[in-house]
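Enquirer: can you look at this prediction? I've put the sequence above it.
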Amino acid sequence: MMVTKQIIVTLTNGLHSKTAQSFVRKALAFQSDIKVVRHNKMVDGKSLLGLLSLGIATGNVVTVKAEGLDEKEAVSILTSFLKNEIDVE
């Protein structure tokens, strides 16, 4: 089973290097396999270079997918992060 959620990114400056690093740190905390999709390009959600290669900006539509033991929690936390609902450390 895979959990998938499509959202509109509302991070103030999109996913630039600092926020991408925070996203990867959060993703690495989960056991699940995490993917981020934009414009039919799918990357590993635990790969900083992969995420940056998507060029995610505010207002972009992205899909977060997770498969594994903590997939629901992973998708919930990571999409909340991209929607600017939880703090960037």
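Expert: The structure has been received and is ready for your questions.
Enquirer: drop to CA atoms for contacts and neighbour counts, all remaining ones
Expert: Will do.
Enquirer: list the buried residues of the helix or strand Gln6 falls within.
Expert: In the assignment (DSSP states H and E), Gln6 maps to strand 3-8. Buried residues in strand 3-8, counted by 16 or more other Cα atoms under 10 Å: 3-4.
Enquirer: and what of stretch 53-67?
Expert: 54, 56-57, 62-67.
Enquirer: helices of the protein, residue ranges please.
Expert: 17-28, 48-53, 71-82 (DSSP state H).
Enquirer: A further structure is provided below for comparison with the first:
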Amino acid sequence: MAERTVTVASASGLHARPASIFAKAAGEQPAQVTIEKVGGNPVQASSILMLMTLGAGNGDEVTLRAEGEGAEESVAALAALLEKDLDAEE
């Protein structure tokens, strides 16, 4: 299992546009990835609706987990996205 804890860099957190970008990227990964906020329940990273229920704001720590083929690469790619301000992405 691959796991990484990262800090959400987007100014609006994982809401609206950043959640959409992140969910799309998660759906393109070879491994199934979950994301959870500290003390919360894991949700499917590829679901925009589930991402928005996390309530993850700017500066919050979230943990990504994936199992199976491509798990490390999937977690690394998604962690890199969370560490950027997706509000500013074109």
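Expert: Structure's in. What do you need? Everything numeric here is computed off the predicted structure, so don't read it as measured data.
Enquirer: please identify the deepest-packed of the helices of structure 1.
Expert: helix 71-82 (a mean of 20; mean count of other Cα atoms under 10 Å).
Enquirer: what stretch of structure 2 does that helix fall on?
Expert: Mapping helix 71-82 of structure 1 onto structure 2 (TM-score structural alignment) gives residues 71-82.
Enquirer: what sits up against stretch 52-67 of structure 1?
Expert: With contacts defined as Cα atoms under 8 Å, 6 or more residues apart in numbering, stretch 52-67 of structure 1 is touched by 1-17, 20, 32-38, 41, 72, 74-75, 78-79.
Enquirer: end to end, how far does that stretch reach?
Expert: 22 Å (Cα to Cα, to the nearest Å).
Enquirer: ok now that stretch, how far from the chain's centre?
Expert: Taking Cα atoms, centre = their mean, to the nearest Å, one finds stretch 52-67 of structure 1 lying 6 Å from the centre of the chain it belongs to.
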